[in-house]
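Visitor: pasting a predicted model and its sequence here:
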Amino acid sequence: MTSTESTTVALSNVERQREVRRVVQSSFLGSVLEFYDFLLYGVAAALVFGPVFFSNLPSTVATVASLGTFAAGYLARPIGGIIFGHFGDRVGRKSMLLWSLSIMGAASFLVGLVPPESVIGPWGAVILVVLRLMQGVALGGEWGGATLMALEHADPKKRGFMAAFVNAGAPAGGIIGTLMMGLFSAILTEDEFLSWGWRVPFLFSALMLAVGLYVRLRVSESPLFLAAANQKEAKVSSEVPIMAILRAPRTVLVVALACVASFALQSAITTFGLSYAVDQGSAREDVLFGFTIGQIAAIVLILAYAKLSDRIGRRPVMIFGCIASIVLIYPMFELLKAGGILFTALAFVVFCVGQNAIYGPMGAFISEQFATHSRYTGASVGYQLASLVGGGFTPTVVASLYAASDRSVMPVLILIAAISAISAVFLWLSQETRTRDLTK
C-alpha cells in the first residue's frame, strides 16, 4: 500500500468515526426532545390535568380519567411504528426521523394552548386525546429510526452501547421536562400553576423542535440501509416490510413480551408513582425534583448496562433487570411512602437499578432480531407493542387498583412483579443477538 493510499484510508476512518459520533449525538438529542414531550404529558396527567380538565369529578376519579388520556398515546404508538417503519424501510431512516420530530413538537406545543374545562367544557379533554394520539404516532416512528441510525453506523462490538443512547434520551428528556414543571410549581402559587404555569414547558417544545431539526438535517443515511437498497436484484427488495414481519410473527411477539416489564415499570412509576408520593403527603416540588435525581441515575445505568450487554450478552443483563425489579418494588414504594426529597430520590434510584437493566440493552436486543430490509418495521412494531401492552394501560390499571383497594399499594406491587416475571420467562425463550451479523 502506498503512503497516499494509507493516508486516504486513515482519513476515511477518521471521517467515519466522526460521522458515527454525529449520528449518535443526533439520535440522543432527538430522543431527548421526543421523550421530553411524551413524558412531560405523563407528569402533567398525573399532577395537573385532573383538576384542570376533569374538575367536575372527585379527585381520585379525575386522576384515573386524566391517566386515561395518557394511555391514548400508547395506543397510537404501534400505528406510528407501522407507518414510519414501512417508509423507513423503503425510502430511508433519516427522512422519517425528520417527520416524527416535527409531528411530536407541533402536538406538544398545541397541548400548551388547550383551553381548560371552565372555558370549553369536555372539548378540552377531547382535544387532549387527539394531540396525545399525534404524540403516540410520532414516538412510534421515532424510536425505531433513531435506534437504527445509531446501531447501523456503529462498530459491531459496540452496538448495544451506541444504540442505548436513544434510550438514554428518555430519562434525559424526562429530566428537562420534570425540572421545567417542578420549577414553575415551586415559584408559582397553586392557582397560578394550574391556570397557566404548567403550559410553559409545553410551549417550550417549539424551540426544542427547531434545535432538533437543525441537528438531524446534518447526519447521513444509514450505511446498512444504503447497501440493502442498492441490491435491486435481491428477492426481498420488493417485499412489503410489514408482510415480512407478519409471516413470522413469533419473533415480534416474543420480543414484545420480553420487554413488556420495562414499560410497565416505567409508566407506573412516572405517573402513578408520582401521584402516590404526593398522596402520601410529599410536596409536589419535592417529588418532581426527587424524580429528576432518579432520572440522572437512569442515564448512567442505561449506558452502563448496555455496555455490559456488549460483553456478556443482552439476555443475561435483561433477565437480571426483571429479577431485580421484583425484589426492589416493595422497598421502592416504602421509600415513596416515607416522603421527603431524600427518600423520594432514593426510591427512584432504586427503581432504576432494575428497570434500566431491561431498558439499557433493549434497543440492540430488539433491532438485532430483524433483517435490514424490514428492521425499521420489525423493531418499531416490537418495541411499540411492548410499550402498548406494558405501558399504555398500566397507569390507569394501577390507579384503579389503588382506589378500589381503599388506597392499598399491595395490589399494585403484585401486578408489577407478575409482569416482570412474565418478561423474564420470554427473555429466557428469546435468542441472544449480540454477535449476529446485521449485513445478512
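Guide: Alright, I've got the coordinates.
Visitor: from now on I want contacts and neighbour counts done on CA atoms only, so please keep to that.
Guide: Fine.
Visitor: the nearest residue to residue 389 once chain neighbours are set aside: which element?
Guide: Ranked by C-alpha to C-alpha, 6 or more residues apart in numbering and with sequence neighbours excluded, the top spatial neighbour of residue 389 is residue 260, at 6.6 Å. Using DSSP states H and E, residue 260 sits within helix 249-267.
Visitor: can you pull the contacts of the closest residue to residue 267 other than its chain neighbours?
Guide: Taking C-alpha to C-alpha, 6+ apart, and ignoring the residues beside it in sequence, residue 267 has residue 391 as its nearest neighbour in space, at 5.2 Å. By C-alpha atoms under 8 Å, 6 or more residues apart in numbering, residue 391 lies in contact with 71, 74, 260, 263-268.
Visitor: ok and the helix ranked longest in the chain relative to helix 249-267, angle-wise?
Guide: When the chain is parsed with DSSP state H, its longest helix is helix 3-47. Per axes from the mean of the first three to the mean of the last three C-alpha atoms, to 10 degrees, the angle that helix 3-47 makes with helix 249-267 is 60 degrees.
Visitor: A further structure is provided below for comparison with the first:
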Amino acid sequence: MSSTTRFNPDERMARKAGIAAFVGTTIEWYDFYIYGTASALVFGPLFFSGSDPAVATLLSFATFAVGFLTRPIGGVVFGHLGDKIGRKRALILTLMLMGVTTFGVGLLPTYATIGALAPIGLIVLRLVQGLAVGGEWGGAVLIATEHTKKDRGYLFGAFAQQGSPAGRILATLAFLAVTSLLPEQALLDWAWRVPFLFSAVLVVVGLVIRLRLEESPEMEKLKKNDATAKVPVVELFRHNGREVTLGVFSILCVFVVVYARDTFALSWATKELDFSRDSFLSIILVASVLQFFVQPFGALLTTRYDVRKIVTVLLGIEIPALALMFILMATGNYWLAMLGAVVATIPDVMFYSVMAGMLAQAFPTKVRYTGISVAYGLSGALCGMTPLILQWLLDSSGTVVLPVVFGVITTFISLVASRALLKRTFGKDADAPTEPALDQREATPVS
C-alpha cells in the first residue's frame, strides 16, 4: 500500500491538525516559560534594582503573576472569535500577538536606562502575553480534537498538551546556553535578551504551519448552518456555568505544580539552598524531558480504562508526591532534589494530558472555544500568583511546611472538582438537547 493511500483524507487531516496544535502550543509555551525563568533569575536586579534583593524577587514574581490576570479576558475575546469566525483564524491571531509581545520584552530597556518606565513596560507586555495564552490553549485543543472522532478526543487533545513540555525544554535550553557559556555580567548586560529575540524565528515557523491548516469540521458545520452563538460568553454562562466552575477548580493543581517547580523552586534553590543556576536548570530540564515522554500515557490510558478512575488515581498520587518534592529539595542535595522533581512530575503531567479532553467534552460546540478557554484562563488567574504566594509563605514562616500545605490543598481541590465534572459530563453528548422538542415528542407514534 502506498504512503499516499495509507490513510483516508480525514485521518491525514486529523494528524496534520494534531501536529499543528503541537507546534503552535510549543511556541506559545516557549514564550511564556522564558518569562518565568527570567523572572526567577534576572528580572529582579534588572527591572527592580532600586529594591532590596528579597523585595525585588517578590516584585519580579508579581510581574509574572499579572500575566495570568488577563488570561480569562483572552479566553473571552479569542473564544468569541473562535466560536464566531473559526478556530484557525483565532489561533493565527494569538500566535502573532504572543510573538510580537515576547520580542518586545527582548528589546525592553532596563531600570538603569529608563527608570520606573522599565517595570511598567514589562508589566504591560506581560499582560498582553496573558491575553494571547488565554486564547491560544483552547483553540489548539479544539483544532486537534475536532478533527478526529469523538472517541479519540482525549488522545488527540494530548497533541496540544505536548507543547507545554516541549516549550519548557526549549526555554530551559535557551537559558542554560546563555548562563553556562557566558559570564554573569554578560547575562545581565545583554544575553538574557537572546531567548526572547529568538522567539521571532519560532513564530514564523508556527505561522507557516497554521496558515496551511483547514478549519475544524465541527466549526465549518456550525457556520454552514448559521448556528453559531450570537454572544458565546453569555450563552456559555447561561447554560454551562456549572461546567465552567468545575473546570476551573479541576485543573488548579496543573498550574501549582508547574510554577512551584519551575519558577518558585528555581528562585528558592538558587538564592537560599546554594544550588547553582545551571544545576537547578538541569533539574527542570530533566523533569521537562521526562514530561514530554511520560505525559501522553495519561491520554493513552483513557483508550482502555474509565477516565474517572484514571483521574482519581493520578491526583491521589500527586498529593503526597508534591509534598515529597518540597521536602527533598529542602535538603539541598542535587540528586534528592532531582528525585523530588521527577516524582511530582509524573502523575501531574499524565493528568495534564487527560485534562484537554476532559474540558473539551464538557461544552457544546458553539461555545466550546469560549468554555474551555475561560475555564483554563480563570484557573490560571487563580494560580498565577503561586510563586509569589509560596515565596511569601516561605519568607514569613522560614520553613517549607506552609508551601507544602498550599500545594496539597490545591491538588485535593482539583481531585474533588475533577470527579464532579466527569460525573456530570462523562459519556454524554454536550451538543444533544436536554430533552426532545415538544413537537417531536407529540409526533412520536405510540407502539
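Guide: Yes, it's here. These numbers come from a predicted model, not from an experiment.
Visitor: right, and the residue nearest to residue 389 of structure 1 touches residue 386 too?
Guide: Yes. The pair residue 260 of structure 1 / residue 386 is scored as a contact, 4.7 Å apart, by C-alpha atoms under 8 Å.
Visitor: what strand or helix carries the equivalent of residue 159 of structure 2 over in structure 1?
Guide: Using TM-score structural alignment, the equivalent of residue 159 of structure 2 in structure 1 is residue 165. Under the criterion DSSP H and E, the helix or strand holding residue 165 of structure 1 is helix 159-187.
Visitor: would you mark the buried spots in that helix?
Guide: Neighbour-count burial for helix 159-187 of structure 1, counted by 16 or more other C-alpha atoms under 10 Å, picks out 159-185.
Visitor: OK, contacts around residue 256 of structure 1?
Guide: Counted by C-alpha under 8 Å, 6+ apart, residue 256 of structure 1 has contacts 382-386.
Visitor: how far away is whichever residue in structure 2 pairs up with residue 271 of structure 1 from residue 64 of structure 2?
Guide: In structure 2, residue 271 of structure 1 lines up with residue 263, judged by TM-score structural alignment. From residue 263 of structure 2 across to residue 64 of structure 2, the span is 9 Å (C-alpha to C-alpha, to the nearest Å).
Visitor: spit out the residues that contact those two alike.
Guide: With C-alpha under 8 Å, 6+ apart as the test, residue 263 of structure 2 and residue 64 both reach 36, 39.
Visitor: higher neighbour count, the two?
Guide: Between residue 263 of structure 2 and residue 64, counted using other C-alpha atoms under 10 Å, residue 64 has the larger neighbour count: 29 against 24.
Visitor: the counterpart of the more buried one in structure 1: what's it in contact with?
Guide: In structure 1, the residue equivalent to residue 64 of structure 2 is residue 70, according to TM-score structural alignment. Applying C-alpha under 8 Å, 6+ apart, we find residue 70 of structure 1 in contact with 41-42, 45, 129, 132, 392.
Visitor: which of those map to contacts in structure 2?
Guide: Counting by both residues aligned by TM-score structural alignment, their matches' C-alpha atoms under 8 Å, those that remain in contact in structure 2 are 41-42, 45, 132, 392.
Visitor: which residues in stretch 190-203 of structure 1 does the neighbour count mark as buried?
Guide: Buried, per 16+ other C-alpha under 10 Å, within stretch 190-203 of structure 1: 193-194, 197-203.
Visitor: for these, give me JSON lines that also has distance to residue 296 of structure 1.
Guide: Compiled in JSON lines, the buried residues of stretch 190-203 of structure 1 are given as follows (distance: C-alpha to C-alpha, whole Å):
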{"residue": "193", "distance to residue 296 of structure 1": "25"}
{"residue": "194", "distance to residue 296 of structure 1": "27"}
{"residue": "197", "distance to residue 296 of structure 1": "24"}
{"residue": "198", "distance to residue 296 of structure 1": "22"}
{"residue": "199", "distance to residue 296 of structure 1": "24"}
{"residue": "200", "distance to residue 296 of structure 1": "23"}
{"residue": "201", "distance to residue 296 of structure 1": "19"}
{"residue": "202", "distance to residue 296 of structure 1": "21"}
{"residue": "203", "distance to residue 296 of structure 1": "24"}
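Visitor: surely residue 148 of structure 1 and residue 165 touch.
Guide: No. Counting by C-alpha under 8 Å, residue 148 of structure 1 stays clear of residue 165, with 11.3 Å between them.
Visitor: how about the alignment partner in structure 2 of residue 91 of structure 1: what's its closest non-neighbour residue?
Guide: Using TM-score structural alignment, the equivalent of residue 91 of structure 1 in structure 2 is residue 85. Once flanking residues are discounted, residue 85 of structure 2 sits nearest to residue 223: 8.0 Å by C-alpha to C-alpha, 6+ apart.
Visitor: secondary structure element for the one you found, which one?
Guide: Using DSSP H and E, residue 223 of structure 2 maps to helix 217-224.
Visitor: which residue numbers in structure 1 does that helix align to?
Guide: Taking TM-score structural alignment, helix 217-224 of structure 2 hits residues 223-230 over in structure 1.
Visitor: now do the contacts for the equivalent of residue 36 of structure 1 over in structure 2.
Guide: Matched to structure 2 by TM-score structural alignment, residue 36 of structure 1 sits across from residue 30. Taking C-alpha under 8 Å, 6+ apart, we find residue 30 of structure 2 in contact with 164, 166-168, 170-171, 199.
Visitor: what about residue 30 of structure 2, distance to residue 338 of structure 2?
Guide: Relative to residue 338 of structure 2, and taking C-alpha to C-alpha, residue 30 of structure 2 is found at 22 Å.
Visitor: and if you look at residue 297 of structure 2?
Guide: 21 Å.
Visitor: repeat for residue 137 of structure 2
Guide: The value you get for residue 137 of structure 2 to residue 338 of structure 2, if C-alpha to C-alpha is used, is 29 Å.
Visitor: these two: who's more crowded?
Guide: Each of residue 137 of structure 2 and residue 338 has its neighbours counted (other C-alpha under 10 Å); residue 137 has more, 27 against 20.
Visitor: which element is the more buried one on?
Guide: helix 117-145.
Visitor: structure 1: matching residues for that helix?
Guide: Counting by TM-score structural alignment, helix 117-145 of structure 2 corresponds to residues 123-151.
Visitor: which of the three states applies to the residue lying closest to residue 64 of structure 1 once chain neighbours are set aside?
Guide: Spatial nearest neighbour of residue 64 of structure 1, excluding adjacent residues (C-alpha to C-alpha, 6+ apart): residue 396 at 5.7 Å. Here residue 396 of structure 1 is recorded as helix under DSSP: H, G, I helix; E, B strand; the rest coil.
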